[in-house]
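**Student:** generate coordinates for the sequence data below:
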Amino acid sequence: GLIFYDTKVTVMNRVLNATVQRTADHAAPEITLDPLEIVGGEIRSSENSYFCQAARQLGCVPSSQLCVKLASGGDPTYAFNIRFTGEEVHGTSGSFRHFLWQVCKELQSSSLSLLLLCPSSAVNKNKGKYILTPSPITYAEEQLFHFFGQLLGIAIRADVPLPLDLLPSFWKTLVGEPLDPDVDLQEADILTYNYVKKFENISDETELEALCAEIASQHLATESPDCPNKPCCKFTYLSLTGEEVELCPRGRHIPVGWENKDVYAAAIRSLRMRELQTPECMTAVRAGLGSIIPLQLLTTLTPLEMELRTCGLPYINLEFLKAHTMYQVGLMETDQHIEFFWSALEMFTQEELCKFIKFACNQERIPFTCPCKDGGPDTAHVPPYPMKIAPPDGAAGT
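**Tutor:** This is a model prediction of the structure:
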């Protein structure tokens, strides 16, 4: 955190350009996607998603072929080209950016099970934020997590911010930073956090009995074997995916009492921390990411900086956009219709601005930093900068 973010990005970019493995004289890998499989935005099965279609085809491509120089200028180099069945697409930039947008949409939907909506979103905390799904994974699922990691690296090299909304715990685990048992639990699962706090803050056995009675009324507890009419909890808890798990060996047969209530609370907290860390899944993600960019770079970034480098900001900075817009021959920033254009955008909500950017650039988020200097050559810009405004068709002489 002692080095400014822009400086870190500059160093990171130099390392990425120094670790290019596919040069300009090698043809880019090409994948073919069938848009009919997701007609109307409805994916009939996960196998038909763009994510799985791409994972199957790129699984046969050496990762070295995906390690390209950072995207820059008007004709950037991307990790692979995309051909859509039955469609004639000119150029590679638009289809590539649309692919990344569609894949992020799939990942944050019910069509794929790699990401899970965090429980806190159910009570309007961190609404729309996701975590890795914490469950044992098959070999096929491991390959999908590996491809997910590759996409993170591919997006970094392409400088296309991914519209992914992931909890800070994901980025902490990705860069190797330990989770905070209080903060990260509260962010991910506020209901479990409050539940654990109730047990930790109980001051006498009467309060414990009242709490167990309250839980029993919600069908989460059973009767104590010592006192049949006295409700009690057992050493079990629901996982993030909804299965009842034992917090210790024979946990279903161990009642929670005054002597072990703190052990019970700590066991629940420990369960959630393991689920948020998802070692199996994260190992596969890091392996995929490491096949595209050097993992040593992650040690220089904080979790927030890694998120910014990968996903950018979830809002549009109009002033930054203005500073990176050029006007083609015959146009000036002071022209009335140009002023009307910017005035109209200033009245847009952030949601409307994102839709405008998606229409104009085929991506929902745009980089909020650019290595160019004002007035510098186009090649110093990060695509889609500089934005260009051209005279309207048929406007000559009017």
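**Student:** from now on I want contacts and neighbour counts done on CA atoms only, so please keep to that.
**Tutor:** Will do.
**Student:** which residues of the chain fall in strands?
**Tutor:** Ranges of strands within the chain are 30-33, 81-84, 115-117, 130-132, 222-223, 231-232, 236-238, 244-246, 325-327, 387-389, based on DSSP state E.
**Student:** burial check on residue 362, number of neighbours?
**Tutor:** 20 (other C-alpha atoms under 10 Å).
**Student:** just checking, it touches residue 97?
**Tutor:** Yes. Using C-alpha atoms under 8 Å, residue 362 is in contact with residue 97, at 5.8 Å.
**Student:** any chance you could map the helices in the stretch 1-150 of the chain?
**Tutor:** Per DSSP state H, counting those that start in this stretch, the stretch 1-150 of the chain carries helices over the ranges 5-18, 50-58, 93-107, 139-158.
**Student:** here's the other one to compare against:
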Amino acid sequence: MMESMINAPTTASSPPPPPSPVSTNKRTTNSRQNRKRPFPSKESKFKDLNGKGGGGSSKPGPSGFSGERSNPKGSSSEDGLVVFAKASEIDWFNSQVMITRVLKDIVWHSPSDTACVEATKVLIASVLDKMKGSNVHNRLLVISGAPVNIDGMSVEGSLIRALRGCGGVHGNEMWISGNSAVVEIRSLAKVNEAYEILKQNKVWYPLEDYVLYPTVNVFRVTDSLKLASPSDPQGEQILVKFLKNKIADPEMPDKLNFNASETLSSIFMSCYSTSISFVVESTDEEEEGDSEIFLSEEQLALKIPGNLLELFLEAVKATEEENYLKEVLNRFGEKRKKKKTSEEEKESHDHDGIDKLELEQQRSLREQNQGKSHENPQVESVSGLTLQGFLEWCSELMKTQPNLLWKGIFATGYDIRFDRIWLFQEPSLIYSHFHSDKWAFEKDAALISYMDSFSQSLHIDPTRIQPAELYLTESDYLNPNFNCLQDTEIGYLRVRWAMLQKMNTLLSKKLLAHISVHAGNSTRRSLAKLLHDSRQLLLYYTKDTFLYKIIHTSAARGSETPTPEVMLDPVSSIGSQDDSVFKNQLSQVIQQMSTITSAFYCVPQAQGADPALPISVKFQGEEVLGLSGSFRHFLLNAAKELQSETVKLLCRCPSADAGKHKDSFIITPGKLSYGEEDFLHFLGQLIGISIRSDAPLALQLLKVTWRSLLLGEKEENDCSDDMIEADVLCATYLQKLESFSTKMAFDNFLSLNSWPKFQYPSMDNNSVVSLCSEGSNISVSFSNRDQFIKLIKQLREKELRSSNRVTKILTGLSTIVPLPALLSLFTSDHLSLRIVGSPEVNLSILKNPAHVMYQVGVSENDPHIMYFWAALESFTPEELKKFIKFSANLERVASNLPLPSLRTIW
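**Tutor:** Predicted coordinates:
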């Protein structure tokens, strides 16, 4: 049923079809009786769908709808409608239909499918509503009581070092005044962690005697721009001083600075531009050509899209009284004579975009509050506000209540640096932008790639990163992976991220568990095919969580079953003159693992510092504490031997001769021998063991090789791009052949290259391959050069794909890990990250209790432990990699993302 949902015109009010009746006499009789019942009315249908009809209970089946029922005849209403789903199940169904239609619209571009278009617009409207306002104030931390004997530079350095594991201070900007400071954390998800870190005295004082000093006070900031602990007057003064400093002119503290004035002016003008078409009355001054813009009380109170001033006024209301706006107008506004307008002009005025009845109701309500009579609505003057009066009022707020002023600025969608963080546009306009030539699918892929890397740097679930926290720096735009985003306004990127984030959340919780993803490459127009085509829109965390669930549920070895043991002799090949492949450690492992059923390697996903591992590796003559150290050492040695000249399963990338990808390898092309089949099958099993143990396997494979493991998925890359990446010398040679326009110049080039034939060296340079029958006897000429170039490209494509060898690797991998989730959902970059791990080392992950075990009597607050972590914080990234290599036998670490919880997967 789920596979047909994608093309079914099912509406939100349609219940799921009942399951097929079992072929028994009793069920057949009931079915016949049901057919004789009168057809239910429309009212009874809605009654039952809302969960108010019927009396039987239902239990969800595997598809999310009702399966077993306590009443064998089903739950029926008075009109005879059989209800097979609960209200919650219909919500689940509607969520699946909605996310499916959005994916179809984004990935398959279905502008003619109005249901898909409307679903996307609904999603845009939903994320826009949640993006309103700003969470910048919740990311602020106020610090008081810092050491007075250190200068501001030392305080800044202490803050940068302490908050490095939390993503650092946003933009490395912080406000420091004496022994107090205010910092903005990069992400709201890391505020609590940063709060706990800064509360520790060891951040500020010498480690040997930090307990002797008074505690440094750290405060969070609430939505009302006050401290979460208001008992400290000093902290409140620091926050007020900081807010004033951000908005006041440095040379004239009683005046607003330039950025604040420009921002507040744009807020004021938004009211004028959006309300001018909705207000009929005008003043005499406007008729006389007064250039100063005047906003009446009616305009200020209009609740229409785009009126930022109304949001500002609502946020800065000091009291809940209705006359607050009137008091502001009395102090900073002015009154002007209102031009009398006939009733015919009022009725003929066009109120596009807002309901006339609603406008009249708002106007009548204000007249009642002002004590006016409906019988005589005309007045001689109207109260209003000019831009100058508005700025004077804001200046007064800055001096007396800066928290209220900032509260209003945040409510209109600006951050602490006066940058807009969300769009004030209709969903239809945003939809048109995303479906125009200004937006391409590669921008979605680049945005997902950026958020993947950003979430890994913070070590958090990417769905916790709020759209307002998306900032791209100049260095990000210069990155080749993200430079396609540099011509897009940041507001559109935030809206798009909110959409992709919502999609990933719904897919993870509502859809992935109910889709047979193995049909992604074969069945057209199916949900599996749709997910396969949208794999570049799926976050790595979404895929890894799904794979984690599959690995956990497919575990075949119980906790009572002993771990298969592999015994290795580490000194057998040292000093040996025999370079035979049968003398290395890989051969020892293959011989021992060939006698063990692969089900014994299928353990649940590894967790913790010393988890259950697929195999237990022991080295003769060596004693190792625990199993993880020897296992990681075995994986490290296995990766080195696989990339050595002895095994020859992998060969060095030909581009290495030109100085590109020097440390990258590809699968050695050519025909297969029986011994190579065993080694390739073992390589697949080794990759599966690495995935289940969550221990990186340091294979430095070229990107095109990872694509070949995904059964030849090109991911928008053509053969020319792959050839440039793998064999740049061959690509340059072919470009040179194509560049000649005359036969004479072409013949001169051939003479310099020894008059080549229709044959070309293989990628491993061990043989010369004939490009066609009798290719060694056919010379290249100006007339047949196109055929020569075409055949070389076909040869390189075939060698890079190495389908015969890839099949053997995947066969071995399938004995350890279910393949459909990997092959259908993962991209080449995500597959590489899952197997090889991340090259970046996040120190906060190393401190995590899941990766560190303190022996009895040792605490993280012991001086020598704190000195140890302080030393690691001073390491450069390269030094951290060397430390990991020394301490854990790892050249890379697993993905810098938190392990998913089985309770939160679905």
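**Student:** deepest of the helices of the stretch 1-150 of the first structure, which one?
**Tutor:** Each of the helices of the stretch 1-150 of the first structure was scored by mean neighbour count; the highest is helix 139-158, a mean of 22, by mean count of other C-alpha atoms under 10 Å.
**Student:** and residue 196 of the first structure? What does it align with in the second structure?
**Tutor:** By TM-score structural alignment, residue 196 of the first structure lines up with residue 734 in the second structure.
**Student:** what residues sit buried inside the longest strand belonging to the second structure?
**Tutor:** The longest strand of the second structure (DSSP E) is strand 169-177. Under the neighbour-count criterion of 16 or more other C-alpha atoms under 10 Å, strand 169-177 of the second structure has 169, 176 buried.
**Student:** the first structure: matching residues for that strand?
**Tutor:** Strand 169-177 of the second structure covers no residues of the first structure once aligned (TM-score structural alignment).
**Student:** what does stretch 99-116 of the second structure give?
**Tutor:** Under TM-score structural alignment, there's no match for stretch 99-116 of the second structure.
**Student:** now stretch 646-658 of the second structure
**Tutor:** Going by TM-score structural alignment, stretch 646-658 of the second structure lines up with residues 111-123 of the first structure.
**Student:** any idea how far residue 900 of the second structure lies from residue 543 of the second structure?
**Tutor:** Distance, residue 900 of the second structure to residue 543 of the second structure, by C-alpha to C-alpha, to the nearest Å: 11 Å.
**Student:** repeat that for residue 433 of the second structure.
**Tutor:** For residue 433 of the second structure relative to residue 543 of the second structure (C-alpha to C-alpha), the value is 29 Å.
**Student:** first-to-last residue distance for stretch 59-78 of the first structure?
**Tutor:** For stretch 59-78 of the first structure, the end-to-end distance is 17 Å (C-alpha to C-alpha).
**Student:** neighbouring contacts of that stretch?
**Tutor:** Contact with stretch 59-78 of the first structure is made by 13, 16-17, 19-23, 28-29, 79-80, 93, 96, 154, 157-159, 291-293, 378-383, as judged by C-alpha atoms under 8 Å, 6 or more residues apart in numbering.
**Student:** what do you get for stretch 253-270 of the first structure?
**Tutor:** Contacts with stretch 253-270 of the first structure, where a contact means C-alpha under 8 Å, 6+ apart, come from 181, 185, 193, 196-197, 199-200, 204-205, 208, 224, 232-235, 237, 247.
**Student:** what's that stretch aligned against in the second structure?
**Tutor:** Per TM-score structural alignment, the counterpart of stretch 253-270 of the first structure in the second structure is residues 777-794.
**Student:** can you tell me what residue 356 of the first structure aligns to in the second structure?
**Tutor:** By TM-score structural alignment, residue 356 of the first structure lines up with residue 883 in the second structure.
**Student:** what of residue 300 of the first structure?
**Tutor:** Under the alignment (TM-score structural alignment), residue 300 of the first structure maps onto residue 825.
**Student:** trace residue 73 of the first structure over to the second structure, please.
**Tutor:** Under TM-score structural alignment, residue 73 of the first structure pairs with residue 608 in the second structure.
**Student:** circling back: how long is the match of stretch 646-658 of the second structure end to end?
**Tutor:** 23 Å.
**Student:** stretch 360-372 of the first structure too?
**Tutor:** End to end - C-alpha to C-alpha - stretch 360-372 of the first structure spans 21 Å.
**Student:** what residues does that stretch touch?
**Tutor:** Residues from elsewhere that reach stretch 360-372 of the first structure (C-alpha under 8 Å, 6+ apart): 6, 94-95, 97-98, 100-101, 159-163, 311-317, 320, 354-355, 357-358, 380-382, 384.
**Student:** and if we set it to 7 Å?
**Tutor:** If you take C-alpha atoms under 7 Å, 6 or more residues apart in numbering as the criterion, stretch 360-372 of the first structure is touched by 94, 97-98, 101, 160-163, 312, 314, 354-355, 357-358, 380-382, 384.
**Student:** count of residues packed around residue 725 of the second structure?
**Tutor:** Number of residues near residue 725 of the second structure (other C-alpha under 10 Å) recorded here: 19.
**Student:** swap in residue 297 of the first structure?
**Tutor:** Counted with other C-alpha under 10 Å, residues neighbouring residue 297 of the first structure total 17.
**Student:** next up, the contacts around it.
**Tutor:** Contacts of residue 297 of the first structure (C-alpha under 7 Å, 6+ apart): residue 12.
**Student:** distance of it from residue 13 of the first structure?
**Tutor:** 10 Å.
**Student:** that older thread, quick one: buried residues of the match of stretch 646-658 of the second structure?
**Tutor:** Across stretch 111-123 of the first structure, burial judged by 16+ other C-alpha under 10 Å covers 111, 112, 114, 115, 116, 117, 118, 119, 120, 121.
**Student:** can you redo those residues as CSV with distance to residue 216 of the first structure?
**Tutor:** Shown next, in CSV, are those (distance: C-alpha to C-alpha, whole Å):
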residue, distance to residue 216 of the first structure
111, 35
112, 35
114, 33
115, 32
116, 28
117, 27
118, 25
119, 21
120, 23
121, 25
